[in-house]
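> no sequence for this one, just the structure:
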């Protein structure tokens, strides 16, 4: 039976592999550069994922539309998993496989960015969304597990964390996208009417 200590050791080992992965930091920095450039050009950041990754997509949108650490104006970010009417109507009447691609058609802009989250990199609806985004001339950022699956070939920037364990991948994703949110906020701050950081209540 697994113990908490062994699970924490496994989690720490995965973080150590991230630290040792020479390409990971460069890919994360490239993703930040891409997202910031698009946001400065007034193009929205689109996000999608399934299950826990849907929650992660909503989490990122919450941090950017709301705030992460700085008091600032809202950041233009749309989570494609959040509109229950769109998701259920399109999935019921047409196909769950195209539910994100349809919304990319609605909200995507040439030169904009779609960030898709999938632990396997093979989620059919995220893959289809990436295909549509590429057809529209958008940037695609894949946040996946090791190797990137089918999303690897469709990603402008691939952030594939060095693990094949779904829960460990999701933990690494949280760490990475918190850093993304922090850096996006810092980079955009000079272009916004920034106020001093609020004190915790």
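Received the coordinates, thanks. The structure presented is a predicted model; accordingly, all values stated were derived computationally and were not measured. Residues are numbered from 1 along each chain as shown.

> use CA for all of it now, contacts and neighbours both
Noted.

> Who are the contact partners of the most centrally placed residue in the chain?
Using CA atoms, centre = their mean, the residue of the chain that lies closest to the mean C-alpha position is residue 115, 4.4 Å off. Residues touching residue 115, when contacts are defined by CA atoms under 8 Å, 6 or more residues apart in numbering, comprise 45, 46, 47, 48, 140, 141, 142, 143.

> That one in helix, strand or coil?
Secondary structure assignment for residue 115 (DSSP: H, G, I helix; E, B strand; the rest coil): strand.

> What about the contacts of residue 115, which one has the most neighbours?
Sorting the contacts of residue 115 by how many neighbours each has (other CA atoms under 10 Å) puts residue 143 first, at 30 neighbours.

> Residues touching whichever helix or strand it is part of, excluding its own?
When elements are assigned from DSSP states H and E, residue 143 belongs to strand 139-144. Contacting residues not belonging to strand 139-144 are listed as 31, 34, 111-121, 130, 133-134, 148, 151-152, 154-161, 169, 173 [CA under 8 Å, 6+ apart].

> switch the cut-off to 7 Å
For strand 139-144, the external contacting residues (CA atoms under 7 Å, 6 or more residues apart in numbering) are 31, 111-121, 130, 151, 155-161.

> let's bring in a second model and compare:
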């Protein structure tokens, strides 16, 4: 990789940050939804594939553990971590149901599904959203520019890019901002 290519990536992230700055109201709204969920005895179920699975686990760790300060543990579950559940559902049903079956088992009306997909079209994440809707859960989606998840969610946080790595970098920033805002209330 040449120096110019590195600078181009840095400049693209600057542009993404500028776009993100215009969407701070959505970040605040997502944080408020999560705070209300916790206040009403609910929990956050988080899902995604690949890098988004890692971000699911990262978000869950920040909420259950801590982000920056010691505080009470907050109820968040990454649906991406139990290999026995994931492989048994994949084998016995289909990969498309790995998250929806967990939402069916664990989700309740006061809960939120936090769904992450750079494309906004991951079939197993969409099935999880549909199951969450059946259970009257709220859905917050974190996506790239567009996708089917956009029309299925209560709140959508978008990153105006098509490069997976750039989208994931902004997703992590959004997750950290939400965790910081939520943690400030505890």
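Here it is on my side, so go on. Predicted model only: the values in this text are computed from it and were never measured.

> Fetch the TM-score of the aligned pair.
The TM-score (TM-score structural alignment, normalised by the length of structure 2) is 0.95; 184 aligned residues with a CA RMSD of 1.1 Å.

> hmm, back to that, in CSV: the contacts of residue 115 of structure 1, plus distance to residue 74 of structure 1.
Shown next, in CSV, are the contacts of residue 115 of structure 1 (distance: CA to CA, whole Å):
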residue, distance to residue 74 of structure 1
45, 12
46, 15
47, 16
48, 19
140, 22
141, 21
142, 24
143, 23
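
> Can you list which of those carry over to structure 2?
Conservation of these in structure 2, assessed by both residues aligned by TM-score structural alignment, their matches' CA atoms under 8 Å: retained contacts are 45, 46, 47, 48, 140, 141, 142, 143.

> State the distance from the residue nearest to the centre of structure 1 to residue 182 of structure 1.
As judged by CA to CA, to the nearest Å, residue 115 of structure 1 and residue 182 of structure 1 stand 16 Å apart.

> about what we covered before: compared with structure 2, how much does the strand holding residue 143 of structure 1 deviate?
Compared with structure 2 after the fit, strand 139-144 of structure 1 shows a mean deviation of 0.2 Å (mean CA distance after the TM-score superposition for structure 1).

> And the next helix or strand past that strand?
Moving toward the C-terminus from strand 139-144 of structure 1, the first helix or strand encountered (DSSP H and E) is strand 157-160.

> List the buried residues of stretch 36-54 of structure 1.
Using 16 or more other CA atoms under 10 Å as the test for burial, stretch 36-54 of structure 1 gives 36-39, 43-50, 53-54.

> List just the nearest of those to residue 6 of structure 1.
Nearest to residue 6 of structure 1 among the buried residues of stretch 36-54 of structure 1, counting by CA to CA, is residue 53 at 24.6 Å.

> So the closest one is in contact with residue 121, correct?
No. Taking contact to mean CA atoms under 7 Å, the distance of 11.1 Å between residue 53 of structure 1 and residue 121 leaves them out of contact.

> Give the aligned equivalent of residue 15 of structure 1 in structure 2.
With TM-score structural alignment defining the correspondence, residue 15 of structure 1 maps onto residue 17 in structure 2.

> so how far is residue 146 of structure 2 from its match?
Distance of residue 17 of structure 2 to residue 146 of structure 2, given as CA to CA: 18 Å.

> So which of the two has more stuff around it?
Counted by other CA under 10 Å, residue 17 of structure 2 and residue 146 do not tie: residue 146 has more neighbours, with 21 against 16.

> And for the nearest residue to the more buried one once chain neighbours are set aside, the neighbour number?
Closest residue to residue 146 of structure 2 apart from its sequence neighbours, by CA to CA, 6 or more residues apart in numbering: residue 120 at 5.9 Å. Around residue 120 of structure 2 there are 23 other residues, counting by other CA under 10 Å.

> counterpart of residue 120 of structure 2 in structure 1?
Using TM-score structural alignment, residue 120 of structure 2 lines up with residue 121 in structure 1.

> Tell me how far the nearest residue to residue 79 of structure 2 once chain neighbours are set aside lies from residue 90 of structure 2.
The shortest distance from residue 79 of structure 2 to any residue other than its chain neighbours is 5.4 Å, reached at residue 47 (CA to CA, 6+ apart). Residue 47 of structure 2 is 15 Å from residue 90 of structure 2, where distance means CA to CA.

> Which helix runs longest in structure 1?
In terms of residue count, the longest helix belonging to structure 1 (DSSP state H) is helix 166-188.

> Who are the packing partners of it?
Other elements packing on helix 166-188 of structure 1 under the criterion 3 or more CA pairs under 7 Å, 6 or more residues apart in numbering; DSSP states H and E are helix 24-40.

> buried ones in the helix it packs on?
Within helix 24-40 of structure 1, the residues that qualify as buried are 24, 27, 28, 30, 31, 32, 34, 35, 36, 37, 38, 39, counting by 16+ other CA under 10 Å.

> which position in structure 2 aligns with the second one?
Residue 27 of structure 1 maps onto residue 26 in structure 2, with residues paired by TM-score structural alignment.
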